[in-house]
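Participant: Have a look at this fold, sequence not included:
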């Protein structure tokens, strides 16, 4: 499969560009919408929670700390959510293409992965501009975002590809995951700091691998602090494990995908 991806690398790159261009066809703002949507959602949360409800981060005096904390977490979650959601339905969306054109089917989720990474880079650039408006300048610890991007995208890709294959045969999986992702978002400290979670519920939060992964962004972008690598061991193992399992499941199910579609 890796050799096939390499042979079709130009097809993958052209498809990423074509998908991005087609997604915003006849739109005056085009690619900017992929940046404006998460920024608008974060701005709504920030205005309601920070300005109306007076939400503040403990131990941080900066008034812009909460919006920065929120934007950091939203950036990490947007990457995870886009890769997972698109991989979940990619084979169903491209069913006509799979039936008409012969190419390695593993290219489809990789195209989705590449498009999501491109969106994410543009979103980070937009967030930098917002941070500069707040007088918050990027530091050297921002380099740790590369670790976050790799682990989050690998985790989302592995989980999304596995569920996406099962979703071809059992369409209920896509419907269930729409609800699961909403619950998962609120079980991840993005809108709220983890310190406010009651002690008797903290164990639920600690079971969530996205807590440590989102924390990479929050530590780097808000506090200019490198992450603690010990809590990342389990999420890193899960990311590698899900990716390996996804390729194994895909290889086994690939001959039956088109028939099921």
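Facilitator: Received, thanks. All figures in this text were calculated on a predicted structure; none of them were measured in a lab.
Participant: Only C-alpha atoms from now on, for both contacts and neighbour counts.
Facilitator: OK.
Participant: With the flanking residues excluded, which residue is spatially nearest to residue 114?
Facilitator: Among residues not flanking residue 114 along the chain, residue 16 sits closest, at 6.4 Å (CA to CA, 6 or more residues apart in numbering).
Participant: Give me the neighbour count for that neighbour.
Facilitator: The tally of other residues near residue 16 (other CA atoms under 10 Å) stands at 21.
Participant: next one: the one 10 residues further on
Facilitator: Burial of residue 26, expressed as a neighbour count using other CA under 10 Å, amounts to 9.
Participant: Would you mind confirming that the residue nearest to residue 114 makes contact with residue 117?
Facilitator: No. Taking contact to mean CA atoms under 8 Å, the distance of 10.2 Å between residue 16 and residue 117 leaves them out of contact.
Participant: which residues touch the residue nearest to residue 114?
Facilitator: 111-112, 114-115 (CA atoms under 8 Å, 6 or more residues apart in numbering).
Participant: now swap in residue 236 and tell me
Facilitator: Residues touching residue 236, when contacts are defined by CA under 8 Å, 6+ apart, comprise residue 151.
Participant: Helix, strand, or coil at it?
Facilitator: helix (DSSP: H, G, I helix; E, B strand; the rest coil).
Participant: Below is structure B, check it against A:
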């Protein structure tokens, strides 16, 4: 790699992170608690689900693990995924003034939204470690696997984000469709319910959802102590799906990019 190319990548990385910090601050501009809301809202949602299902419905520990820990392991990556995709879908439209600048790399805008959500997600990963420590579960080698599943989530998000962000410029309904699909996906993903309640003949349909690989991966990392290569078929399916989605996203973006300024 040439020195010029490395400098360009370094500058783009710096610009992306700077924009991500600015985006995170701008989300809560004018509110009394500011950026703190980014941490309060997911926490309250987790507590509500915990109260409803453990206190209200008397949910028992899952596989001998406290329900709150089992729930958090799936809810935290889900928050990251849904928040990133919702933000990335409208990222180019929100920054339409930048699209018309000839030298600006529009392609970083979806990534900016992902990085912005990543800041909050990293906090909740630390919070998750703290919760396990409070419940007397020590750190183990399997916990390092969270970095792998974090990377897997970002790759999956990139493909979806370039598709939705590019199409949303020309079809304004895409943002609504993405929000609706995320709600649908939330209830079909075993986040607050166990896969064991599904008849075995339908389990494969649930596993076709790529988010299932992520949420279950976090549980394998923190609870079940299983490596991702212990499930080779599911891992292969996820990466084939993610790479194809990414290639489709890049293709759509490159095809539509020359027309962004005309529409915006």
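Facilitator: Great, that's in hand. Predicted model, so just to flag it, every value in this text is computed and none were measured.
Participant: how about the contacts of residue 16 of the first structure in JSON lines, adding distance to residue 184 of the first structure and neighbour count?
Facilitator: Formatted as JSON lines, the entries for these read as follows, by distance: CA to CA, whole Å; neighbours: other CA atoms under 10 Å:
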{"residue": "111", "distance to residue 184 of the first structure": "25", "neighbour count": "22"}
{"residue": "112", "distance to residue 184 of the first structure": "21", "neighbour count": "24"}
{"residue": "114", "distance to residue 184 of the first structure": "24", "neighbour count": "19"}
{"residue": "115", "distance to residue 184 of the first structure": "23", "neighbour count": "20"}
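Participant: For residue 137 of the first structure, which non-adjacent residue is spatially closest?
Facilitator: residue 131 (6.6 Å).
Participant: burial of the one you found, as a residue count?
Facilitator: Using other CA under 10 Å, the number of residues around residue 131 of the first structure comes to 19.
Participant: Which helix or which strand is home to it?
Facilitator: When secondary structure is defined using DSSP states H and E, the element that contains residue 131 of the first structure is helix 107-133.
Participant: Residue 166 of the second structure versus residue 195 of the second structure, what's the distance?
Facilitator: 34 Å (CA to CA, to the nearest Å).
Participant: who's more crowded, those two?
Facilitator: When neighbours are counted by other CA under 10 Å, residue 166 comes out ahead of the other of residue 195 of the second structure and residue 166, with 28 against 15.
Participant: tell me the contacts of the more buried one?
Facilitator: With contacts taken as CA under 8 Å, 6+ apart, residue 166 of the second structure has the following neighbours: 89, 92, 252-253, 256-257.
Participant: now it: how far from residue 157 of the second structure?
Facilitator: Distance of residue 166 of the second structure to residue 157 of the second structure, given as CA to CA: 14 Å.
Participant: Which stretches in the first structure count as strands?
Facilitator: Per DSSP state E, the first structure has no strands. Nothing in it meets that criterion.
Participant: can you pull out the helices in it?
Facilitator: Shown for the first structure, the helices assigned by DSSP state H span residues 2-7, 9-23, 32-46, 65-93, 95-100, 107-133, 145-169, 172-186, 202-206, 209-223, 233-260.
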